[in-house]
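Enquirer: Okay, sequence plus prediction incoming.
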Amino acid sequence: MDMVKADFQLLDERFARINGDEWMQRLHTGCRWTEGPVYFPAGRYLVFSDIPNDRTLRWDETTGQVGVFRQPSGYANGHTADRRGRLISCEQGNRRVTRTEHDGSITVIADAWNGKKFNSPNDVVEHSDGSIWFTDPSYGIDSDYEGYQAESEIGACNVYRADPDGSVTLVADDFSRPNGLAFSADESKLYIADTRQDPSHIRVFDVKGARLAGGAIFGTCDNGRFDGVRVDSKGDVWAAAHDGLHCFAPDGTLIGKLRMPEICSNFTFGGARRNELFITASSSLYTLRVTVNGARYP
């Protein structure tokens, strides 16, 4: 297990309360492009994607071992866990969002909108009402590298909501490449990264039932492009970027960074108290315990 010096960069005094382990652990390396970490506290394991290798991996906290969870994985990208402890996955290659049941079977949550296939679902979150919200950029159909090259049937990169009854609603259609997304702790706001804008930025929406309102730019990226997004228990918004994790105060001020040795794609708060960061970065998976907890949702 490799150890890497933790590098917290203070940009605003509000970030001074955030610190953690002196050293980060590199739990695994040798992948092509890691993504989509999701932690399951009941089993003490983490699932994450190695997209170009068309596989989903599983890190076991009790043994420290990493093995193949699913291959082929449909070029899975982002994942989340629903409130019943089931894995929700964005399958870029299969152009769908699925749920892995407790018995291992796979249920398709959504694979089309208005009779047209999605481009390549990218990242996903669950609302407390059971609806699944996800982004649909075109990375999985742009080439054969992390999916299957194809023309977009929808002709745009949007954000959608899938309800428990199977209906799918378009909730945002003015993005270039929507990517990571996260609800505020009270679910009144939804933060969504737009990777391909210049500069890449995060927008914030008011959640109005099944709809979104607003959409102002919340924060911009000063190093590369934003990817995964998470919210902590203090309302700070964290985003993966090329130089590490960027932390924004609730007012949109960039207050600090956790700098990383590889380009960050995504991350999650895990562990028994949601105070361990698990970070997917280029070819590797990293972790460290921090002095902040991930948001607790309804």
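Expert: Received the coordinates, thanks.
Enquirer: C-alpha only now, for contacts and for neighbours.
Expert: OK.
Enquirer: Who are the contact partners of the residue nearest the centre of the chain?
Expert: Centroid-nearest residue in the chain, with Cα atoms, centre = their mean: Gly228, separated by 4.2 Å. Listed by Cα atoms under 8 Å, 6 or more residues apart in numbering, the contact set of Gly228 reads Asp123, Asn179, Gly180, Leu181, Ala193, Ala239, Ala240, Ser265, Asn266, Phe267.
Enquirer: ok, now with 6 Å
Expert: Gly180, Ala239, Ala240, Asn266 (Cα atoms under 6 Å, 6 or more residues apart in numbering).
Enquirer: Excluding chain neighbours, what is closest to Ala139?
Expert: Check again: residue 139 is Tyr, not Ala. Excluding its sequence neighbours, the residue lying closest to Tyr139 (Cα to Cα, 6 or more residues apart in numbering) is Ser120, at 6.6 Å.
Enquirer: Does the one you found touch Asp142 like I think?
Expert: No: between Ser120 and Asp142 there is no contact under Cα atoms under 6 Å: 9.4 Å.
Enquirer: which one of the two has more residues nearby?
Expert: Counting neighbours by other Cα atoms under 10 Å for Ser120 and for Asp142 shows that Ser120 has the greater number, 31 against 17.
Enquirer: Quick check: that one vs Met260, distance?
Expert: With distances taken as Cα to Cα, to the nearest Å, Ser120 is found 28 Å from Met260.
Enquirer: adding another structure so you can compare the two:
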Amino acid sequence: MASLTHSAASANATHIPSAFSIYNNDFLNIIGSAPKLEVILENNDYPFAHEASVYIPTSESLFVSSNLYTDPVTNEKTIKVTKVSVNAHPVTSEIINSTIPMPNGGVNNDGVTGNFYGRQFNSINDVVVAKDGSFWFTDPIYAYKQGIRPKPQLPNQVYRTSASLQMDSVGLMAFLFSPDEKTVYISDTAETIGDGSKDLTQPATIYAFDMTTIHGQPFLTNRRVFAMPGDGIPDGIKVDQDGNVYAGCGDGVNVWSAGGVLLGKILVKDGTSNFSFGRNGQMFILNENKIYRAQLNRKVHGTLF
């Protein structure tokens, strides 16, 4: 995959909108010479744009899940899935009648089962499909903390399912591979409890692991701190084609180099829990009642499509 190169963006840095906060000049390669941030959809009736953020390039569609809220009609706690046609003029949306209970994180694929050797999962969060077809997903206890799941039968963990759906428990929260799948990034968001309270002494950290094959099986080894945002918890981790790591944080999307250097931020008031890359350098950022579209360097794209 082609790497981004320095361009005339450096000379035009003074014209960069204030929503793009530059911490390192390499961020200019990512945002390009004319970055833009705009609201493309807003719904103040309920927090429709909270999680998932799955972009389907063939249909130019974005699927998002709402935050947990009380439906005014049924008076029950619920989460709704919305399909957004991001290429329509104007942008349109429709609620999807889903049978998925309390949907949250997602990827443009399917295939996760419901238990670990008979013990029910807690509340499956982020899902990633590896190049070998295996599924990796996180299973925190947030749903129990929110009062929508029974007492956990399993700890906070990350799981891998092979093609035969056999499970291997490996470790912590949000999850993603580097482009070459030699490094795995996992965020520990224990600072924010599922019930909305916070404990600032707990981790709000992205950890990096090496993907190591031992006796023919994958293991995550050499755990190390990769990054910690200054505001909020790192959620919805994404990686671009050059290995830069992006995370939704309390002040917007934070971007680090593959070496853990903070390059810059796309500032969004009240932050974001998730986002996704689109075509030609576009990024769709979820902000509870709003969806933002950021235009970056047109060469930038994510590794999840």
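Expert: Good, I have the coordinates. Bear in mind the structure is a predicted one, so any value in this text is a computation, not a measurement.
Enquirer: just checking, Met283 of the second structure touches Tyr292?
Expert: No: look at Met283 of the second structure against Tyr292 with Cα under 6 Å: they stay out of range, at 8.1 Å.
Enquirer: Between the two, which is the more surrounded one?
Expert: Neighbours were counted for Met283 of the second structure and for Tyr292 using other Cα under 10 Å; Met283 has more, 21 against 18.
Enquirer: And that one, what's its match in the first structure?
Expert: Superposed on the first structure with TM-score structural alignment, Met283 of the second structure falls opposite Leu277.
Enquirer: helices or strands next to the helix or strand encompassing that match in the packing?
Expert: Here Leu277 of the first structure sits within strand 276-281, counting by DSSP states H and E. Packing contacts for strand 276-281 of the first structure, counted by 3 or more Cα pairs under 6 Å, 6 or more residues apart in numbering; DSSP states H and E, involve strand 264-270, strand 284-289.
Enquirer: what's next to stretch 168-185 of the first structure, contact-wise?
Expert: By Cα under 6 Å, 6+ apart, stretch 168-185 of the first structure touches 123, 135, 137, 157-162, 189-196, 211, 227-230, 295, 297.
Enquirer: circling back: what mean distance separates the strand holding Leu277 of the first structure from the matching residues in the second structure?
Expert: Superposed on the second structure, strand 276-281 of the first structure shows a mean distance to its aligned partners of 1.0 Å (mean Cα distance after the TM-score superposition for the first structure).
Enquirer: now what about that strand, what contacts it?
Expert: Contacts of strand 276-281 of the first structure (Cα under 6 Å, 6+ apart): 34-35, 262-270, 285-290.
Enquirer: Buried subset of those, written for PyMOL?
Expert: PyMOL command restricting these to the buried ones, with burial defined by 16 or more other Cα atoms under 10 Å:
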select buried, resi 34+35+263+264+265+266+267+268+269+270+285+286+287+288+289+290
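Enquirer: Compute the inter-axis angle for the strand holding Leu277 of the first structure and strand 264-270.
Expert: Relative orientation of strand 276-281 of the first structure versus strand 264-270 (axes from the mean of the first three to the mean of the last three Cα atoms, to 10 degrees): 160 degrees.
Enquirer: Could you check how far strand 276-281 of the first structure is from the centre of its chain?
Expert: Offset of strand 276-281 of the first structure from its chain centre (Cα atoms, centre = their mean, to the nearest Å): 11 Å.
Enquirer: With stretch 183-192 of the first structure instead?
Expert: For stretch 183-192 of the first structure - counting by Cα atoms, centre = their mean - the centre lies 14 Å from the chain centre.
Enquirer: Could you tell me how many residues sit around Ile279 of the first structure?
Expert: Count around Ile279 of the first structure with other Cα under 10 Å applied: 29.
Enquirer: just Ser143 of the first structure next, same as before
Expert: By other Cα under 10 Å, neighbour count at Ser143 of the first structure equals 12.
Enquirer: Mind telling me what it corresponds to in the second structure?
Expert: By TM-score structural alignment, Ser143 of the first structure lines up with Gln146.
Enquirer: any idea how far its match is from Ala204 of the second structure?
Expert: Counting by Cα to Cα - Gln146 of the second structure and Ala204 of the second structure are separated by 19 Å.
Enquirer: follow-up on the earlier one: wait, what's in contact with the closest residue to the match of Met283 of the second structure other than its chain neighbours?
Expert: Nearest residue to Leu277 of the first structure in three dimensions, chain neighbours excluded: Phe269, at 4.8 Å (Cα to Cα, 6+ apart). Applying Cα under 6 Å, 6+ apart to Phe269 of the first structure gives the contacts Glu276, Leu277, Gly294.
Enquirer: repeat that with 10 Å
Expert: 37-39, 230-232, 275-279, 287, 289-290, 292-295 (Cα atoms under 10 Å, 6 or more residues apart in numbering).
Enquirer: Would you check how far apart it and Gly224 of the first structure are?
Expert: Taking Cα to Cα, one finds Phe269 of the first structure at 23 Å from Gly224 of the first structure.
Enquirer: same deal with His246 of the first structure?
Expert: In terms of Cα to Cα, His246 of the first structure sits 11 Å off from Gly224 of the first structure.
Enquirer: Name the residue in the two with the higher neighbour count.
Expert: The neighbour comparison of His246 of the first structure against Gly224 (other Cα under 10 Å) goes to His246, with 25 against 16.
Enquirer: which one in the second structure is aligned with the more buried one?
Expert: By TM-score structural alignment, His246 of the first structure lines up with Asn254 in the second structure.
Enquirer: And for the closest residue to that match other than its chain neighbours, the neighbour number?
Expert: For Asn254 of the second structure, ignoring the flanking residues on the chain, the nearest one in space by Cα to Cα, 6+ apart is Lys265 at 4.5 Å. Residue neighbour count, defined by other Cα under 10 Å, stands at 22 for Lys265 of the second structure.
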